[in-house]
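# My questions concern the predicted model and sequence given below.
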Amino acid sequence: MGPQRLRAGPVGVWGAMGGLAAASGPTMGSLLVQYLSWRWVFLVNVPICLLAAVFGARVLRESRDENATGVPDPLGVVLMTVALGAAALGIVEGPQWGWDDPRVLGAFLTAALGLPLFVIRTRYAARPAVDLSLLRVRSYSVANAGMLTFAMAFFAVTLANIIFLQTVWHWSVLRSAVAVTPGPLVAGAIAPLAGALADRFSHRAVLVPGAVAFAAAMLLLFATRVGSTPHYVTDWLPAAMLTGVGIGLTFTTLGSAAVASLPPSRFGVGSAINSSFRQLGAVLGVSVFVAVLGTPSTASALDAFHRVWYVMAAVAALSALLCAGIRNRPHQPQPQPQPQPARPGAVTVDS
């Protein structure tokens, strides 16, 4: 048997399921908000999580590091949480409080001091919160950087589009949720294809076009064609569909590309770190969105959203450049052993 490799194909199947869930999520959430209460958005997750736990316990096989003991370094976790929270606070409140406000400067100073302290603590802790040694693997670190930047653009645009439909086009919560549904549906349909293509060609061959498609949707469609007058079919829908193509090609493939260069024994921790980069991208993306959008007047709202789409097109383009640096080779099926021909005079015994 040759070395084990993580295939992108199965990951794409899970990505399709995630895309379908993402498509139904906004619509279900809008129904709960409109007809029940916003609190139900949180309560509805309880039975879903219980179902996932029961189903996962039956079909998933858990692996453990037999040499691992104790819990990850608590001080490292605190340092990382404080540093990232302070950075998000400074970005979000900067436009409102003023970039020279002592509170904003203090938040950025806390982040600037907290991140190096976290790295130092992690290097010398007996049980570090994050295994920084994995970042020495080039393709893994590049894929995590690509995940960070693409997640920034994805989560910022997801929130921006919902708010745009309600504030500029003055659509209801439910109508806005239905309007953004085609994008996740396309992403769910594309994800399995992305996994198969990554297996056959390479992760990079899928990731770069995906990130470019997302950037093009922001730059060439949302920021230039969508105006204050609603034209859903001709202007919004093509942009949403192209965004879905970009998400389907990129998001799940980035996850598999990150850990594909790691040994099988490190898949678990490698995937967890990659998920952390995705969540960090969500925090930073929403923070940047709030800072770029500001508090525009009714007359300037359209220009403010155009500015957001331009910025996120640049962030997605940066993700495409990072993805071009991923050097993982496509999955190669293991050859099946061939029967050896019998030597002349040899006796063959059937078992």
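Everything's here; your move. Numbers count the residues shown, from 1 in each chain.
# When you work out contacts or count neighbours from here on, use the C-alpha atoms and nothing else.
OK.
# ok, now which ones touch Gly244?
Pro182, Gly183, Pro184, Leu185, Val186, Ala187, Phe214 (CA atoms under 8 Å, 6 or more residues apart in numbering).
# Could I get the buried residue list for the lengthiest helix in the chain?
Determined from DSSP state H, the single longest helix within the chain is helix 138-167. Within helix 138-167, the residues that count as buried by 16 or more other CA atoms under 10 Å are 138-157, 160-166.
# residues near Val54, how many?
Val54 has 10 neighbouring residues, counting by other CA atoms under 10 Å.
# no, scratch that, I was asking about Pro74
Neighbours of Pro74 (other CA under 10 Å): 12.
# so how far is Arg127 from it?
Distance from Pro74 to Arg127, counting by CA to CA, to the nearest Å: 9 Å.
# swap in Leu75?
11 Å.
# What's the end-to-end length of stretch 194-213?
End-to-end distance for stretch 194-213: 13 Å, by CA to CA.
# Counting by contacts, list what the host helix or strand of Gly195 packs against.
For Gly195, the element it lies in under DSSP states H and E is helix 182-200. Helices and strands touching helix 182-200, by 3 or more CA pairs under 8 Å, 6 or more residues apart in numbering; DSSP states H and E, are helix 8-35, helix 203-216, helix 237-260.
# try it again with 6 Å
For helix 182-200, the elements it packs on are helix 8-35, helix 237-260, judged by 3 or more CA pairs under 6 Å, 6 or more residues apart in numbering; DSSP states H and E.
# contacting residues around Val233?
If a contact means CA atoms under 6 Å, 6 or more residues apart in numbering, then Val233 has no contacts.
# let's see it at 10 Å
Ala239 (CA atoms under 10 Å, 6 or more residues apart in numbering).
# for the one 4 residues further on, same thing?
Neighbouring residues of Leu237 by CA under 10 Å, 6+ apart: Ala179, Val180, Thr181, Pro182, Gly183, Leu221, Phe222, His231, Thr243.
# Which residues are in contact with the fourth one?
Pro182 makes contact with Ala23, Gly188, Leu237, Pro238, Ala240, Met241, Leu242, Thr243, Gly244 under the criterion CA under 10 Å, 6+ apart.
# now do the first one
Counting by CA under 10 Å, 6+ apart, Ala179 makes contact with Pro26, Thr27, Asn161, Ile162, Leu165, Trp171, Val173, Tyr232, Trp236, Leu237, Ala240.
# got the contact list for the third one?
For Asn161, the contacting residues are Thr167, Ser176, Ala177, Ala179, Val180, Phe222, Trp236, Ala240, Phe305, Trp309, by CA under 10 Å, 6+ apart.
# Against that first model, consider the following:
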Amino acid sequence: MTYPKRLALAVLSAATLMTILDGSIVTVALPAIEQELGFTPAGSSWIVNAYLIAFGGLLLLGGRLGDLVGRRVMFLAGNGVFAAASLFAGAATTPAQLIAARFLQGVGSAFASAVALGILITLFTDRRERTVAIGVFSFTGAAGAALGQVLGGVLTDALGWHWIFLINVPIGLVTIFAAVRSLPADQGRGQIANADVLGATLVTAGLMLGIYAVVEVEKYGWTAARTLGFGALSLVLLAAFVARQATAGEPLMPLRIFRSRTVTGANLVQMLTLSAMFAFQVLVALYLQRVLGYRALETGLAMLPAAVAIGGVSLFVSARLNARFGERTVLIGGLLIVLTGMLWLTRLPVQAAYLTDLLPVMVLVAGFGLIMPALTALGMSGAVADDAGLASGLFNTTQQIGMALGVAVLSTLAAARTGTLLGAGVAGAEALTSGYRLAFAVAAGLLTSALVVTLAVLRPAAREPLPKAELAQVARTAH
């Protein structure tokens, strides 16, 4: 792999790491932000939700715009918006300012993330180099959420919550400078005047309303008129979007992309897997703080082994295994390993010992480092060059939908079980732990469903494994 390509890979990975980190870095800082800015408990959820709604709602639009006007242009614009919004968030003095800044961060993240994977796929055309590049790129996504909790705890305790946002500013500026020097210029298809404006409006509004309905479930409940109304309106808008794509001359999301069994299956598996894994990260952090009494920094350090395990596997192991056995086989193995860890959590005691009850799980989630590189390769495998931005945007959209659904559904189930037990007179710690155990059992069910879809939908790759000499080359390039 040449130096320019290494630099481009570093730029794409750094930008992706920032956006993934920003989705989770605030979780351990929420109590400090609530206290200083005067958020209500319900209002503080919007520190996370505003980011998720903008990010998830604009990914498809960002991906298609990248195909039309140029992916490098969209990548640079997205990183510029993200860096500016991070400065705004770090300087916020009122809840409204912080929520507005978080929404703008989501906008910038969506436009940059939507095209990053498309740039990578078109830049690395050699099979060996692409395998390694996807492994490195997936490392940032797989380990980013866990690293966000660690970094969030350290920064909050050492410097204050403002720095969880301000740290993005210098990183963002360096990323933009390096991107200008390393990413290839592309003109796009130059058909922005014929872009599907109606389709963009329908899908953006539909996704935003859908994610809004999901993230508000914990507050209003699944059967509330508000939840059902927004959910129904979201489905109507998305159905209208699909109908529009079948008739538009220049559709935002050509439906031909779903003809690929592999692309469709990989996105479904990813949504199920991320629903379980992001909820795992959030709920374990809450268990450590609310039940075991850990501080923010202690919570981050307790989650550190998971970040190290996931990062190490995705960076140093996944590329060789994918090249040797194929992505489908590696994906199955990763799902089985992570499922074992989730089942372990269903027996979580009230007074857990970290070394025996939690550390083994932090090691087992290393399987996630196998899952994401394999899914990334599979999710992009059926896209032609002209649709690389679209496939990238779709892949990132299913990530965000999965994360939002997982946190909303599993948190709601855990809270409902806890509330029922508290009403029956059960002690607070026991009621909380029982709620978390239920959530982890449902997460195990989601991972089982992902495994079933993998076995039933994703077909084995029709290709020979790399020869030993090429495997050695993959390993050397990865290092």
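Sure thing, it's come through. Nothing here was measured: the structure is a model prediction, and the numbers come from that model.
# Name the helix or strand for Gly227 of the first structure, please.
Going by DSSP H and E, Gly227 of the first structure is not in any helix or strand.
# Could I get the contacting residues of the closest residue in space to it that isn't next to it in sequence?
Using CA to CA, 6 or more residues apart in numbering and skipping the chain neighbours, the partner closest in space to Gly227 of the first structure is Leu302 (7.0 Å). Residues counted as contacts of Leu302 of the first structure (CA under 10 Å, 6+ apart) are Phe164, Thr167, Val168, Trp169, Ala223, Val226, Gly227, Ser228, Leu293, Pro296, Val308.
# Give the buried subset of the residues you listed as a PyMOL selection command.
Typed into PyMOL, the line below selects the buried ones among these, using 16+ other CA under 10 Å:
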select buried, resi 164+168+169+223+226+227+293+308
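# for the contacts of Leu302 of the first structure, which one is nearest Leu89 of the first structure?
Minimum distance to Leu89 of the first structure across the contacts of Leu302 of the first structure is 15.5 Å, recorded for Leu293 (CA to CA).
# Quick check: closest non-adjacent residue to the closest one.
Spatial nearest neighbour of Leu293 of the first structure, chain neighbours left out: Ala304 (5.3 Å); criterion: CA to CA, 6+ apart.
# wait, what's in contact with the aligned residue in the second structure for the one you found?
In the second structure, the residue paired with Ala304 of the first structure according to TM-score structural alignment is Gly435. Contact partners of Gly435 of the second structure, counting by CA under 10 Å, 6+ apart, are 283, 287, 410-421, 429.
# Scan those and report the most crowded one.
Leu410 (26 neighbours).
# can you pull the contacts of Arg290 of the second structure?
Contacts of Arg290 of the second structure by CA under 10 Å, 6+ apart are Val284, Gly428, Ala429, Leu432, Thr433.
# Would you mind measuring from the first one to Val365 of the second structure?
Same thing as Val284 of the second structure. 12 Å.
# Now do the counterpart of Pro102 of the first structure in the second structure: how many residues are near it, please.
Using TM-score structural alignment as the criterion, Pro102 of the first structure maps onto Ala225 of the second structure. Counted with other CA under 10 Å, residues neighbouring Ala225 of the second structure total 11.
# was I right about Phe440 of the second structure contacting Arg347?
Yes. Here Phe440 of the second structure reaches Arg347: they are 9.3 Å apart, a contact under CA atoms under 10 Å.
# hang on, the earlier thing: among the contacts of Asn161 of the first structure, which two are most distant?
The most widely separated members of these, counting by CA to CA, are Ala177 and Trp309 (19.0 Å).
# So these two - more neighbours on which side?
Per other CA under 10 Å, whichever of Ala177 of the first structure and Trp309 has more neighbours is Trp309, with 29 against 24.
# what helix or strand does the more buried one sit in?
helix 301-323.
# likewise Leu98 of the second structure?
helix 95-123.
# what's the angle from that helix to helix 368-380?
For helix 95-123 of the second structure against helix 368-380, the angle by axes from the mean of the first three to the mean of the last three CA atoms, to 10 degrees is 70 degrees.
# Can you get me the start-to-end distance on stretch 213-231 of the second structure?
Its start and end residues considered, stretch 213-231 of the second structure measures 6 Å (CA to CA).
# ok, and the closest non-adjacent residue to the spatially most central residue of the second structure?
Note on the second structure: the residue nearest the mean C-alpha position is Gln399, at 4.8 Å, using CA atoms, centre = their mean. Nearest non-adjacent residue to Gln399 of the second structure, counting by CA to CA, 6+ apart: Met271, 5.7 Å away.
# How much space separates the aligned partner of the one you found in the first structure from Ala198 of the first structure?
Using TM-score structural alignment as the criterion, Met271 of the second structure maps onto Leu148 of the first structure. Leu148 of the first structure is 20 Å from Ala198 of the first structure, where distance means CA to CA.
# do the same with Ser287 of the first structure
Using CA to CA, Ser287 of the first structure is found at 32 Å from Ala198 of the first structure.
# Same drill for those two, tell me which one is more crowded.
Ala198 (27 against 20).
# what's the spacing between the more buried one and Gly255 of the first structure?
For Ala198 of the first structure, the distance to Gly255 of the first structure - CA to CA - is 12 Å.
# Return every residue with contacts to both of those two.
Ala8, Gly12.
# got the buried residues for the helix or strand hosting Tyr51 of the second structure?
Element membership of Tyr51 of the second structure, judged by DSSP H and E, is helix 41-69. Buried residues in helix 41-69 of the second structure, counting neighbours by 16+ other CA under 10 Å, are found at 44-69.
# Share the number of residues neighbouring Phe88 of the second structure, please.
Phe88 of the second structure has 21 neighbouring residues, counting by other CA under 10 Å.
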